[in-house]
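>>> whatever this is, show me its structure:
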Amino acid sequence: MPTVKLLKIAHGRSGDKGNASNVGIIARHPDIYPFLEKNLTAKRVKDHMKHICKGKVERYELPNIGALNFLLHESLGGGGTVSLKLDAQGKTHASTLLRMDLDVPEELLELVK
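Below is the predicted model of the structure:
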C-alpha cells in the first residue's frame, strides 16, 4: 500500500472559532470518504498537530458532503483578537494537516489520478 500525503486524496479549509482552529477535510471522491472516516481519527489528527494544538481534538462527520470537520482546541494562542501568533486565525492549519502521511490503497489513488 503506497504512503501518500493526505493532500492526494482530500482537500481542506480552516479558520478560527475563538481559541480553537476549525479544520475541514473533504474527500476528493465520494468513494474515499469511508476510508477517511475510518483512518483520519481525532487521535491521529492530534498526534500530527501536537506542535500546534495544545488541547483536545473533536471530530465531526459530514457524510452528506464527504467531509470530516475537526476542532483543534487551544491552538490559536487565545484567539484572533488577543493572539501574538502569526496565524491567529488558523488559516494554515488545513495545509499542515494535509501534509500528514497515510497508507492508501491503490484503488483509491486511481480515483484521483
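>>> use CA for all of it now, contacts and neighbours both
Will do.
>>> and Asp31, that's in a helix?
Yes - counting by DSSP: H, G, I helix; E, B strand; the rest coil, Asp31 is located in a helix.
>>> count the neighbours of it for me.
Other residues within reach of Asp31, judged by other Cα atoms under 10 Å, total 13.
>>> now do the contacts for it.
Counting by Cα atoms under 8 Å, 6 or more residues apart in numbering, Asp31 touches Leu108.
>>> what's the spacing between it and Glu107?
Distance of Asp31 to Glu107, computed by Cα to Cα, to the nearest Å: 10 Å.
>>> can you give me the strands in this structure?
Secondary structure of the chain (DSSP state E): strands at 3-5, 10-17, 20-27, 57-62, 67-72, 101-103.
>>> I have a second one here; can you model it like the first so I can compare?
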Amino acid sequence: MKLYQIAHSRTGDKGNISTISVIAYSKEDYPCLCEQLTEDKVLAWFTKIGATRVKRYEVPSLGALNFVLENTLGGGVTRSLALDKHGKSLSGLMLEMDLN
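Alright, predicted model coming up:
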C-alpha cells in the first residue's frame, strides 16, 4: 500500500532544509507510521535528490511524524533552478512511499 492511503502531509522549507510532516488519517494507523517510516528508510527514499541526513520527531498526540531533511532543496529555494525540489513538492514524493 502507498503511504497516501493512510496519511496526508504538510511541508516547509528553510534554506537547504525541508521539513515534512506525515499525519495519519486515523489514530489507529499511527503505530504503522512509526514502524514503517524510519529515519533510514526516509533517507534512502530522498537520497536520490541529495538528502544527506534525516531526523524524525514523533508527535503522538497528533498522530504525526515530523522529518527534518538536510540538503534536499538544491542549495535552497532561492538558489535552486529545480522548481520541483521545493518543500511543497516533496510531500507528494513522500506520500508515494510503499508501506509493507
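>>> coming back round to it: for the strands of structure 1, give me TSV that also has mean neighbour count and distance to Lys46 of structure 1.
TSV is the format used below for the strands of structure 1 (neighbours: other Cα atoms under 10 Å; distance: least, Cα to Cα, whole Å):
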stretch	mean neighbour count	distance to Lys46 of structure 1
strand 3-5	14	16
strand 10-17	19	15
strand 20-27	25	12
strand 57-62	17	6
strand 67-72	23	8
strand 101-103	15	14
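>>> format those strands as JSON lines; extra columns: distance to Thr41 of structure 1.
Formatted as JSON lines, the strands of structure 1 follow (distance: least, Cα to Cα, whole Å):
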{"stretch": "strand 3-5", "distance to Thr41 of structure 1": "15"}
{"stretch": "strand 10-17", "distance to Thr41 of structure 1": "15"}
{"stretch": "strand 20-27", "distance to Thr41 of structure 1": "12"}
{"stretch": "strand 57-62", "distance to Thr41 of structure 1": "7"}
{"stretch": "strand 67-72", "distance to Thr41 of structure 1": "9"}
{"stretch": "strand 101-103", "distance to Thr41 of structure 1": "12"}
